[in-house]
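J.: Predicted model, plus sequence, below.
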Amino acid sequence: MVAIDLQQESVNFLMQVKRACADRGFSLDALARASGLPSDDLMRFFDGLALEEHQVARLCEVLNLPSPPKRVSVVQQIRHHWESRIQAQCGWLKVIGHPDPVPLESLFVSPPVAHPLRPETNLSLPGLLREVPHWFLTGGVGMGKTTLLKSLTLACSAGMLLPHMVPMLISLPDLAAAGSSVKEYGAELFAQWDVPDHRVFESLLHQGRLLLLFDGLDCVPLGQQPHVIRMIRMLAVQYPKNHLVVASGNPDHGVYFEQMGELILPDWSAPQILSYAERWFRYRGQMELWEQWQRSYGGDRHWQELCSRPLLLAHACVGLEQHRVGGTWLVEEAVHLLLCRWPEVGEGDGGEVVASLAIATYEQPQQQWSWATLCRTLKAL
């Protein structure tokens, strides 16, 4: 049980420190002055929370204590214990028109990100997270914000990104519905995932060992958005060593996070579109359709513009695979489904309509004006 390991990890060392302080007549303030460690960190340590490795080493030096035996870190214990849970939470994608969840690793293409003040075209959020800890991420409907956050969660869990941290993907609509503070909600999530000691979450938060990925700010009810925004801002100020990403489909939310870097998910380029399509048809065992896709993509400007949005790109792949054909009414209906009812669309008629959209004008060239109208509508969001 993870909770037992976490509680026992530093108890012996804590007792040694208390005895050494008593022998030397050290108060907490005196120990802080002698060691150079923050009084708040030492106070939490005496209350039972773990210290960072360099802080432990400093106390051993000041108090002339033997170094405690090396243990598997708290972060490693939690990540190992949560591995299957995080895979279940983040390892699958739902594609409308396709009946079963699809493994993220089979389809994921690292998306481009744009920084308002940096002209580079090869920026990636994982790389930027190593440089700057706090980011606001925005992008239009269907640009892959949630998918990107899922990939970051998986990469951190596997130790490939920020290996000294524990990742948490937090739905902001769920946080708002719970009526809790971020600290309370985080501790509740830890308890649900078999780490019931609230001090563990608090310790990791104070030490800056959390990668907090907040998703769906624009989906929080309007009346609750100011409160949720204030909570995130306060958390970033109070615990600046943690890494944060706040994702919203509303770029206007960026003004509330001026202390963070801002990133935008732009349209996908041809290499990314083709990479995703190849992955899809390879996953489906339909490589003959991949060849057909390349021909259709290369010869139709409207097709290229539509597929620059990942959500519609996924539907285009499904539509071509299923060979569905529709009329011009599909365009208006699909826009309604994608923009107004995306969370509600299931696998029934709505999903079939969206899948059909992908080849509506591929089969009917006279409908090209519909593709142009659709592209303008989506790009105007």
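T.: Right, received. Where do you want to start?
J.: can we go C-alpha only for contacts and neighbour counts from here?
T.: OK.
J.: how many other residues sit next to Ser84?
T.: As a burial measure, Ser84 scores 12 neighbours (other CA atoms under 10 Å).
J.: Please give the element, helix or strand, for it.
T.: helix 74-90 (DSSP states H and E).
J.: Identify each buried residue in that helix, please.
T.: Residues of helix 74-90 classed as buried: 74-79, 81-82, 86-87, 90 (neighbour count, 16 or more other CA atoms under 10 Å).
J.: same thing with stretch 128-142?
T.: For stretch 128-142, a neighbour-count test (16+ other CA under 10 Å) marks 129, 133-142 as buried.
J.: Which of those fall within helices?
T.: Leu129 (DSSP state H).
J.: mind putting the buried residues of stretch 128-142 in TSV, distance to Leu357 included?
T.: Output for the buried residues of stretch 128-142, formatted as TSV (distance: CA to CA, whole Å):
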residue	distance to Leu357
Leu129	37
Pro133	40
His134	38
Trp135	34
Phe136	32
Leu137	28
Thr138	26
Gly139	22
Gly140	19
Val141	17
Gly142	15
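J.: Which single one of the buried residues of stretch 128-142 is nearest to Arg282?
T.: Gly142 (22.5 Å; CA to CA).
J.: Touching, that closest one and Ala314? I think so.
T.: No - the pair formed by Gly142 and Ala314 falls short of the contact definition of CA atoms under 8 Å, at 9.8 Å.
J.: so how far does stretch 57-70 reach from one end to the other?
T.: With CA to CA, to the nearest Å as the measure, stretch 57-70 spans 12 Å from end to end.
J.: put this beside the first:
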Amino acid sequence: MVKRSLQASSIGIQQAKKAFARKGWTQENLAFEVNLKTRQPIWRFFSGKPVERHTFMEICSVLELDWQEITVEPPAEFIDREEFTQPSVPDIDKLVQQVRSQRFDKIQDQCGILQLLDISRPVAINDIYIDLNILEEIASQQYLDITELQNLDPKEFDRFGLGESNQRQISGMQAVETYSKLRVLGKPGVGKTTFLQHLAIQCNQGAFAANQVPIFITLRNFAEESKVTNEFSLLNYIRQEFLTSGISDPSVIETLLREGRVLLLLDGMDEVLNQQSISVLSEIRRFSEKYHKNHLVATTLARNLLVDS
């Protein structure tokens, strides 16, 4: 069996303490970064005591350390089995394709079919999707001095969001291809969720971002589950999501995220209850900063979402 805990060697502890010092954090800061409720596992880690293996690997990731190099006698199960090894850069493409294959049916089931209210049978998203056109700038967030506003010609009102906007639009796909971090704002019913589902299916079928793994998350579901577990951790939520596709090794997800091979689609920030939105927003900020190489698209009604385009 795979060991459920790991511990740092004396040399590994020295390396970890140096990496920790470079961060300039307290143990409480590190515990927050690893999504721990207390700093006891952090204390155990630096004391060379056994730490639950997922937590141990996450601490090493945050400190930018190779967990296998600082561990006392890394278990053979991690070394001998391919799924537990950290793939080299040339092997990352193989890992991506393997995970895409294992996740293919789940993404098709999750995002490929819509049930419309006025149609008795399910409809494939590819049969009804029309490309979404969006504005690159939010007209109502353009500002004028009061003197400029007083002298503004009524014909120019549209340009500043005071009437119908006539700004140049671009296709949703073009926007996603242009920006690695994108927030899509819009009123209910304009097709934000369908757009994310379309992106997931296009990625799943290799028509878009064929070198990435699509992950579609309904933020309302994430918030509800996090409230039950009292742990707002996107990483752990994704781990549970991957388990449904038969992927149980946490190092696979960590490797994909670290190498920037994930297309993360977050839907419906506005559907999260007010008392939970701060926790969800904070976690998305932390996650997107930590795994900044990845592609992230989020939808919301609100205009205060964390992710800058």
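T.: Cool, the structure landed. Because the structure is predicted, anything quoted here is derived from the model rather than measured.
J.: Just give me the residue right at the centre of structure 1.
T.: Nearest to the geometric centre of structure 1 sits Leu149, at 2.2 Å (CA atoms, centre = their mean).
J.: buried residues in stretch 268-288 of structure 2?
T.: Quick answer for stretch 268-288 of structure 2 (16+ other CA under 10 Å): 268-272, 277, 279-281, 283-284, 286-288.
J.: hang on, I meant stretch 201-212 of structure 2
T.: Buried residues in stretch 201-212 of structure 2, defined by neighbour count with 16+ other CA under 10 Å: 201-204, 208-212.
J.: Now find how far off-centre whichever helix or strand comes after the helix holding Ser84 of structure 1 is within its chain.
T.: As assigned by DSSP H and E, the chain's next helix or strand after helix 74-90 of structure 1 is strand 92-93. With CA atoms, centre = their mean, to the nearest Å as the basis, strand 92-93 of structure 1 stands 13 Å off its chain's centre.
J.: cool, stretch 278-298 of structure 2 as well?
T.: 6 Å.
J.: next one: stretch 240-255 of structure 2
T.: In this view, stretch 240-255 of structure 2 has its centroid 14 Å away from the chain centroid, taken as CA atoms, centre = their mean.
J.: Which residue in structure 2 aligns with Arg130 of structure 1?
T.: Using TM-score structural alignment, the equivalent of Arg130 of structure 1 in structure 2 is Glu177.
J.: right, I mislabeled it, should have said His243 of structure 1
T.: With TM-score structural alignment as the criterion, His243 of structure 1 lines up with His295 in structure 2.
J.: for Leu154 of structure 1, same thing?
T.: Under the alignment by TM-score structural alignment, Leu154 of structure 1 pairs with Ile201 in structure 2.
J.: ok, its match to Gln40 of structure 2 distance?
T.: From Ile201 of structure 2 to Gln40 of structure 2 the distance is 42 Å (CA to CA).
J.: distance of the equivalent of Lys106 of structure 2 over in structure 1 from Tyr185 of structure 1?
T.: Under the alignment (TM-score structural alignment), Lys106 of structure 2 pairs with Arg85 of structure 1. Going from Arg85 of structure 1 to Tyr185 of structure 1 by CA to CA gives 18 Å.
J.: ok, now His98 of structure 1?
T.: With distances taken as CA to CA, His98 of structure 1 is found 34 Å from Tyr185 of structure 1.
J.: Please apply the same query to Glu105 of structure 1.
T.: Distance check for Glu105 of structure 1 against Tyr185 of structure 1: by CA to CA, it reads 29 Å.
J.: In terms of neighbours, single out the busier of these two.
T.: More neighbours surround Tyr185 than the other of Glu105 of structure 1 and Tyr185, with 17 against 13 (other CA under 10 Å).
J.: helix, strand or coil for Ile217 of structure 2?
T.: Three-state assignment for Ile217 of structure 2 (DSSP: H, G, I helix; E, B strand; the rest coil): strand.
J.: In space, what's closest to it - neighbours in sequence excluded?
T.: In space, and not counting its chain neighbours, Ile217 of structure 2 is closest to Leu266: 5.1 Å by CA to CA, 6 or more residues apart in numbering.
J.: Name the SS class of the alignment partner in structure 1 of the one you found, please.
T.: The alignment partner of Leu266 of structure 2 in structure 1, by TM-score structural alignment, is Phe214. Recorded secondary structure, Phe214 of structure 1: strand (three-state DSSP).
J.: Was I right to think Phe214 of structure 1 contacts Ala247?
T.: Yes - at 6.1 Å, Phe214 of structure 1 counts as touching Ala247 under the criterion of CA under 8 Å.
J.: who has more neighbours, these two?
T.: Relative neighbour count places Ala247 above the other of Phe214 of structure 1 and Ala247, with 28 against 23, counting by other CA under 10 Å.
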